[in-house]
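S.K.: Just a sequence and a predicted model for now, questions to come.
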Amino acid sequence: MANIHSTALVDPGAELDASVSVGPYTVIGPHVKVGAGTTIGAHCVIEGHTTIGRDNRIFQFNSLGAIPQDKKYAGEPCELVIGDRNTIREFCTFNIGSPGGGGVTRVGDDNWLMAYVHLAHDCIVGNNTIFANNSQLAGHVTVDDWVILGGFTVVHQFVRIGAHGMTAMCSLLFADQPPFVMSQGQPAQARSMNYEGLRRRGFSADRIAAIKAMHKALYRDDLTLEEARAQIGRLTEKHPESAPDVEMMLSFLAQTTPQRGIVR
């Protein structure tokens, strides 16, 4: 444990790989597990039933694993689970889950989480996301893979953001944002699809053409959501490469409730 600073307070019950580095004045609780190669900066507090994977970079002044900001919480042993190779910048707050939401707040792999990001209880964050400074998720929010949140984005509880989506700075989401959509505003409105991001990730011209047709069905053809879903379902006839993208979109829309709806 030579990589633990002499001023850090690490509970004897914590399980830290021998290669973990812990900075000055950091406090680590008894139910914390940290995987190989992870570095933890100064003045962090990591508590609760928190599991952190391999090769994460956790900068100074973070609070990870505190109890949820939920008045119903009564001390149940809920969890925070963080995957591998994430970068967590300064002053982030990630809370554990709650009994009413599955009991786990989860962060996947290879995410880039900038300063002052808040993940409330029972949030689920996928892989390869980017959260710019001051992105804030209320409880029970789901963010799928490859999403980019602009600075000061605020997401209402129970909202879902589909894969490859993007929000502009200061966006406020009250409704589900389907895959591939770019939104902006207060409340957020769909502006386009994330075409440039898809090209950078190697999407073929055929797949992008299908995604453009999805955007047209959802936002340009004056269709009901049910009619748009039917039109999107037929896209694989003309764009066979798009089958996984169409399936992802239809699955997302099928889970959208009338009460929540999608960004329009």
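M.R.: Sure thing, it's come through. Numbers count the residues shown, from 1 in each chain.

S.K.: from here on, contacts and neighbour counts on C-alpha atoms
M.R.: OK.

S.K.: you'd agree residue 9 is up against residue 28?
M.R.: Yes - counting by CA atoms under 8 Å, residue 28 is a contact partner of residue 9 at 6.2 Å.

S.K.: neighbour count winner among those two?
M.R.: In this view residue 9 and residue 28 are compared by other CA atoms under 10 Å, and residue 28 has more residues nearby, 25 against 17.

S.K.: so who does the more buried one touch?
M.R.: 9-11, 14, 45-47 (CA atoms under 8 Å, 6 or more residues apart in numbering).

S.K.: Narrow the residues you listed to those in strands?
M.R.: Using DSSP state E, the subset of those located in strands is 9-10, 45-46.

S.K.: got a winner among those residues for most neighbours?
M.R.: residue 46 (25 neighbours).

S.K.: And the helices in the stretch 1-150 of the chain?
M.R.: Assigned by DSSP state H, counting those that start in this stretch, the stretch 1-150 of the chain shows no helices.

S.K.: for the contacts of residue 28, which one is nearest residue 145?
M.R.: residue 46 (25.3 Å; CA to CA).

S.K.: Check the gap between that closest one and residue 204 for me.
M.R.: In this view, residue 46 and residue 204 are 43 Å apart by CA to CA, to the nearest Å.

S.K.: now residue 222
M.R.: 28 Å.

S.K.: Repeat that for residue 53.
M.R.: 33 Å.

S.K.: Of these two, which one has the most company?
M.R.: Between residue 53 and residue 204, residue 53 has the larger neighbour count (other CA under 10 Å), namely 19 against 12.

S.K.: Surely the more buried one and residue 82 touch.
M.R.: Yes - using CA under 8 Å, residue 53 is in contact with residue 82, at 6.1 Å.

S.K.: before we move on, the earlier item: in CSV: the contacts of residue 28, plus distance to residue 23.
M.R.: Below are those laid out as CSV (distance: CA to CA, whole Å):
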residue, distance to residue 23
9, 10
10, 11
11, 15
14, 16
45, 11
46, 12
47, 16
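
S.K.: ok, and here's another one to check against it:
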Amino acid sequence: MAEVHSSSVVAPEAVLADTVKIGPFCVVGPSVELGEDVVLHSHVVVEGRTSIGARTQIFPFASIGHQPQDLKFGGEESTVSIGSDNIIREHVTINPGTKGGHMKTVVGNGCMLMVGAHVAHDCILGDHVILVNNATLGGHVVIGENTIVGGLAAIHQFVRVGRDAMIGGMSGVENDVIPYGMVTGERASLNGLNLIGMKRRGHERSAIVELQDAYKKLFSETGNFADRLDEFNADESDSAPVRDVLTFIQGESSRGLLHPKKK
């Protein structure tokens, strides 16, 4: 049987794996599912149609699954899906999807959401994403795997952030960020590539060099970006990172692409 502190309130309809541990003063709603070895440390609220995968830990005063901060929300049966092996720290908020979006909010596996991070309705987070303290995602944001969003950074609604990107602290991100991109600034701009992250994740030097060359050509200040993009063919590149960037740029977007500041 799950281990539930006597001061916690768990709806009888909630589905709890036998190895779940729920500390004091938690509230778990009737449509919640908690997987193997999930831990709610204390003062955690999990409501709505929320599923949480194995070995995820949630720390005090986190609020998961309550209705989104969207005036258009009409009580639709949307969901929150949180994968396995995540760490969700104090005061994190995660809201479910809406009928204006995916009807779901998704957090992948192995993510770390630090103190005060906010994941709004219809956001999709890949695996191993890190949101540093008080990072804020507007609705409908998509974050690729292995991306780090710095403390106090804010990402505008509908922005896409590619895999392995790095968003600097206190950055306001209003446009899409290419995979492996490095972003900084109060009104953020693209500021090169996340080379340290690429090296840490074992990318071959040849692939990194090819991506650097492609970046310089794509974001050159001469000519037209669309014309420069036409010179590349993702299928012909030997570098997986280059293919990732080109495929991302050619994907559907409602916010446009973040570029470097003009010198």
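M.R.: Arrived safely. Quantities reported herein were computed from a predicted structural model and do not represent experimental measurements.

S.K.: Overlay them and tell me the TM-score.
M.R.: For this chain pair, the superposition-based TM-score is 0.94 by TM-score structural alignment, normalised by the length of structure 2; 260 aligned residues with a CA RMSD of 1.6 Å.

S.K.: Surely residue 213 of structure 2 is within a helix?
M.R.: Yes - counting by DSSP: H, G, I helix; E, B strand; the rest coil, residue 213 of structure 2 is part of a helix.

S.K.: What separation do you get for it and residue 231 of structure 2?
M.R.: With CA to CA as the criterion, residue 213 of structure 2 and residue 231 of structure 2 are 13 Å apart.

S.K.: Of those two, which one has the most company?
M.R.: Between residue 213 of structure 2 and residue 231, counted using other CA under 10 Å, residue 213 has the larger neighbour count: 12 against 9.

S.K.: Geometric centre of structure 1: which residue is closest?
M.R.: Nearest to the geometric centre of structure 1 sits residue 125, at 2.8 Å (CA atoms, centre = their mean).

S.K.: What ranges does the stretch 151-264 of structure 1 have for its strands?
M.R.: For the stretch 151-264 of structure 1, the strands defined by DSSP state E, counting those that start in this stretch cover 154-155, 160-161, 166-167, 172-173, 181-185, 188-193.

S.K.: which strands and helices sit next to the second one?
M.R.: Contact analysis of strand 160-161 of structure 1 by 3 or more CA pairs under 8 Å, 6 or more residues apart in numbering; DSSP states H and E lists strand 142-143 as its packing neighbours.

S.K.: quick revisit: could you export the strands of the stretch 151-264 of structure 1 as a markdown table, including mean neighbour count and distance to residue 131 of structure 1?
M.R.: Putting those into a markdown table (neighbours: other CA atoms under 10 Å; distance: least, CA to CA, whole Å) gives the following:
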| stretch | mean neighbour count | distance to residue 131 of structure 1 |
| --- | --- | --- |
| strand 154-155 | 24 | 11 |
| strand 160-161 | 28 | 13 |
| strand 166-167 | 28 | 10 |
| strand 172-173 | 24 | 14 |
| strand 181-185 | 23 | 14 |
| strand 188-193 | 20 | 17 |
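
S.K.: Residue 88 of structure 1 is nearest to which of the ones you listed?
M.R.: Across the strands of the stretch 151-264 of structure 1, closest to residue 88 of structure 1 is strand 154-155 (CA to CA), at 18.2 Å.

S.K.: once the structures are aligned, where does the closest one end up in structure 2?
M.R.: Alignment of strand 154-155 of structure 1 against structure 2: residues 154-155, by TM-score structural alignment.

S.K.: now that stretch, how far from the chain's geometric center?
M.R.: In this view, stretch 154-155 of structure 2 has its centroid 11 Å away from the chain centroid, taken as CA atoms, centre = their mean, to the nearest Å.

S.K.: Stretch 222-235 of structure 2 now?
M.R.: On CA atoms, centre = their mean, the centre of stretch 222-235 of structure 2 falls 29 Å from the chain's centre.

S.K.: again, but for stretch 93-106 of structure 1
M.R.: That offset, for stretch 93-106 of structure 1, works out to 13 Å (CA atoms, centre = their mean).

S.K.: Give me the residues contacting it.
M.R.: 48-50, 62-70, 73, 76-82, 116-125, 140.

S.K.: Excluding chain neighbours, what is closest to residue 31 of structure 2?
M.R.: Of all residues not flanking residue 31 of structure 2 in the chain, residue 49 sits nearest, at 5.0 Å (CA to CA, 6 or more residues apart in numbering).

S.K.: Could you measure from the one you found over to residue 103 of structure 2?
M.R.: Relative to residue 103 of structure 2, and taking CA to CA, residue 49 of structure 2 is found at 11 Å.

S.K.: go on, residue 110 of structure 2?
M.R.: 23 Å.

S.K.: thought residue 166 of structure 1 was touching residue 179?
M.R.: No - contact between residue 166 of structure 1 and residue 179 fails when scored by CA under 8 Å: they sit 9.2 Å apart.

S.K.: now the strands of the stretch 151-264 of structure 1 in TSV, with distance to residue 99 of structure 1?
M.R.: Listed next are those as TSV, based on distance: least, CA to CA, whole Å:
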stretch	distance to residue 99 of structure 1
strand 154-155	21
strand 160-161	20
strand 166-167	30
strand 172-173	25
strand 181-185	32
strand 188-193	30
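
S.K.: Done for today, thanks.
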